[in-house]
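Engineer: coords below, sequence missing:
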């Protein structure tokens, strides 16, 4: 059981809730804080003080005072008018993270909601009711208004959800799960949709996937290193200690362990003096990609435990403060930085693919073809990798440098952080296919070198991957192989490095 306090979410706990379906509950002190905060809101409403979003309109309508009799209707109208999301829905995993993050931020006791609202979010998590939330439509400031409105409406029994393996009407799913729709009170609609939970949820899943993908890339690049008879001296600990980037040092250490017993690697001067950068600089490039991942993790874990709605209610001083904690700039920057690490992981992998298939750069059969000329072998797989890498370059353009004013220029600077997070996630899917292509080519190449001469680690990978795709004995529809391996990398090959002494927990 995970007990939400508003302060204790980590990547590990999110993974347990999202993927292992661990149950969630409110911690006792958080429950008391929420109840006390709601009492403050009700007292302030009774005092008839003007409070943004509680008894006023929203955005440019913030100067419009709302009659007390219409305060609940105001919140419902907010959700209806803001549910303008379009495009394909987020995955169930991302929807699930959004529920968890929204519950956690409300648990901090500064949002003025009733305990029943937080319990409804938690009930959705525990019953595995996942809102169907369109991906597009958020500017990433004033919160992820459109996507979170779609989430909020499902709590009321409106819109669609994923439940019991299919998409269905929210009200039907709620009843099937033994729950009831809720009705919103003053402040609660705004508390549900002001925040960065969409961009942060996408960022969290992107972090989890990129963490796994980087480890996989190290293993696959080690196999390529063997196939091209790489020079192991480039991974010497003294060389990397001389520079001092710990992530670079850790990648080099893992490469040394992965290749320790290989009979395919070479020494400096044995075949050549130096390797090409795509082999020699694996620790420098992947180490820098690890740095982008660690930066993103730091910012995401802060945001997971942040209060990001507006206004905030401080019970201790009986004060309502309007501000801008909903602005997604920190996550926008983190996602744009993460995109660089994702892009370069694919870039360097594609260059290794080229070295595996280009007969001018190796002594292997041209394009790894079993019958060069009659059969093209891996020739067009390199084209596909190049195409994916090029697409990544366009997606890597920073979303955070763009801003379009909204709400009649009241909201005149926005983060576009959700776009940055979505692009990072798209780039990950492209990059996984690139390293799948590298794995196909590396396996084919090491067969020419001698599987029995591989290291134990790379041979283990070879055997597991060969259960997914067979050796290339003649041309076939390679698209199927690429997708099969990419799917395997995403869903099945989770724990591949058993060398724990250097597999630091990032």
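Structural biologist: Received it, and whenever you're ready, just let me know what you need. Owing to the predicted nature of the structure, the values given are computational and were not obtained by experimental measurement. Residues are numbered from 1 along each chain as shown.

Engineer: hey, let's count contacts and neighbours off CA atoms from now on
Structural biologist: Noted.

Engineer: Which helix runs longest in this protein?
Structural biologist: In the chain, assigned by DSSP state H, the helix with the most residues is helix 417-449.

Engineer: Counting by contacts, list what it packs against.
Structural biologist: Secondary-structure packing of helix 417-449 (3 or more C-alpha pairs under 8 Å, 6 or more residues apart in numbering; DSSP states H and E): helix 197-227, helix 329-357, helix 379-395, helix 478-491.

Engineer: so that helix versus helix 197-227, what angle?
Structural biologist: 20 degrees (axes from the mean of the first three to the mean of the last three C-alpha atoms, to 10 degrees).

Engineer: Name the residues of helix 417-449 that are buried.
Structural biologist: Judged by neighbour count using 16 or more other C-alpha atoms under 10 Å, the buried positions of helix 417-449 are 417-446, 449.

Engineer: here's the one I want to compare it with:
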């Protein structure tokens, strides 16, 4: 695994993407003095004996309960164990690692009051691939992602389970086998570890990174479908998009035009084609995909900012020795970003399904019904289009904004919550659905272009056809369709479609 130097507060989306893909974060040395100064400040507050929320008081509705100094370690352990109340399937390991890295970067900014050894343990767990088993359900995205982060923290004190290179084992066993020492939590530490938006942010970032692959693949496959339908590239003319001025639209049109440049299929119908306009699913690709690009870029900006922030409570300010209680743990920015990603993913899949429907309809495509040479005897692409429609419909149901919901918790102390955790957690499934739709479209578009032989598409699009044809042959007669679909979906998910078309620079979403 590649090591990545992480500078807390200054990490790029490329850094977080690399960690999600497997890189191991190592903190920049410049943060070490800040961590120590923050821990020293907490020690001074404890020594003074004055009541400070989260350090020597109860939590939430119990904030007025004063805790004696002799019980502070027990207080921190109790909050971890009592709050580790999640349910459901464990988080995917890659997303849990990302959550741990986000928490690491937050704590290392010196505003959380944790001990240097606490930060060092998170680093060591990531370096040794010791990843807590964290149930994925139980956060409302308000007073931090309390339940999932508590499960992460429980593993750090030797409670619960961890995934390791040797399988799923009790946390204590994982620590012993990797030479790690479980924490004894000091004042403020339990609260600092379990309070924050890192669970919601990790899920949202993971979905953003997968949505980048989805968006780029959809652009490439949409261009291939345009050629398959003998559609026009005139709607991609830069003069059209310059007049509307949306950068996402301009960038999407530029990519589509470049993808089709030099296509013999396109050249073949410049003269004598009686069609005046293409259906919206072809003609309005720059407008729809451009809007999706703009939304994804805004979400990327929000999540990049959130990933570099400090979101626990209270916050420690060593410069004047104060601890301030606020609401940085409220995940409303993440909730909005997650909803934006959901809308974009939903529309990308929806437009793709319409292109599939257009290709299988002989009245619109001018090709054999359901893209099979012998319709009737063969059903061809009839039911794959139905599957695409089912997936798009499922995504529509999931795309309803989570951020407009709220339910009071903690005896009405936490009376407005963001639902960022739910909003972010649904996204990976939505991207998977849309990825499957793009995979089906890839098969249909390649099949459609086959009917135009010996005419070829553009160089980048022919490279894409070559990539799919290396896995899936042309469909002459009906055969077991599922394996073909799985291969095409895998090509999309892996980024191989984008790689095949790499002669064209596709628009960036996040740095």
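Structural biologist: Alright, I've got the coordinates. Bear in mind the structure is a predicted one, so any value in this text is a computation, not a measurement.

Engineer: compared with the second structure, how much does whatever helix or strand comes next after the longest helix of the first structure deviate?
Structural biologist: Using DSSP states H and E, the helix or strand that follows helix 417-449 of the first structure in sequence is helix 456-466. On superposition with the second structure, the mean distance recorded for helix 456-466 of the first structure (mean C-alpha distance after the TM-score superposition for the first structure) is 1.0 Å.

Engineer: and helix 456-466 of the first structure, which residues are buried?
Structural biologist: 457-459, 461-462, 465.

Engineer: Mind checking the helices and strands packed on helix 417-449 of the first structure for the one nearest to residue 411 of the first structure?
Structural biologist: Taking C-alpha to C-alpha, helix 329-357 is the member of these nearest to residue 411 of the first structure, at 13.9 Å.

Engineer: Distance of residue 429 of the first structure relative to residue 160 of the first structure?
Structural biologist: Here the criterion is C-alpha to C-alpha, to the nearest Å. By it, residue 429 of the first structure lies 26 Å from residue 160 of the first structure.

Engineer: Could you do residue 303 of the first structure as well?
Structural biologist: 27 Å.

Engineer: Burial check on residue 252 of the first structure, number of neighbours?
Structural biologist: Residues near residue 252 of the first structure, counting by other C-alpha atoms under 10 Å, number 28.

Engineer: right, and it touches residue 283 too?
Structural biologist: Yes. Between residue 252 of the first structure and residue 283 there is a contact at 5.2 Å, judged by C-alpha atoms under 8 Å.

Engineer: Common neighbours of the two, please.
Structural biologist: residue 235 (C-alpha atoms under 8 Å, 6 or more residues apart in numbering).

Engineer: circling back: can you say which of the helices and strands packed on helix 417-449 of the first structure is nearest to residue 264 of the first structure?
Structural biologist: When these are compared by C-alpha to C-alpha, helix 197-227 sits nearest residue 264 of the first structure, at 5.2 Å.

Engineer: once aligned to the second structure, how far is that closest one on average?
Structural biologist: So helix 197-227 of the first structure averages 0.7 Å relative to the second structure (mean C-alpha distance after the TM-score superposition for the first structure).

Engineer: Now do the buried residues in that helix.
Structural biologist: 197-227.

Engineer: Please apply the same query to stretch 465-478 of the first structure.
Structural biologist: Neighbour counts over stretch 465-478 of the first structure (16+ other C-alpha under 10 Å) mark 465, 472, 478 as buried.
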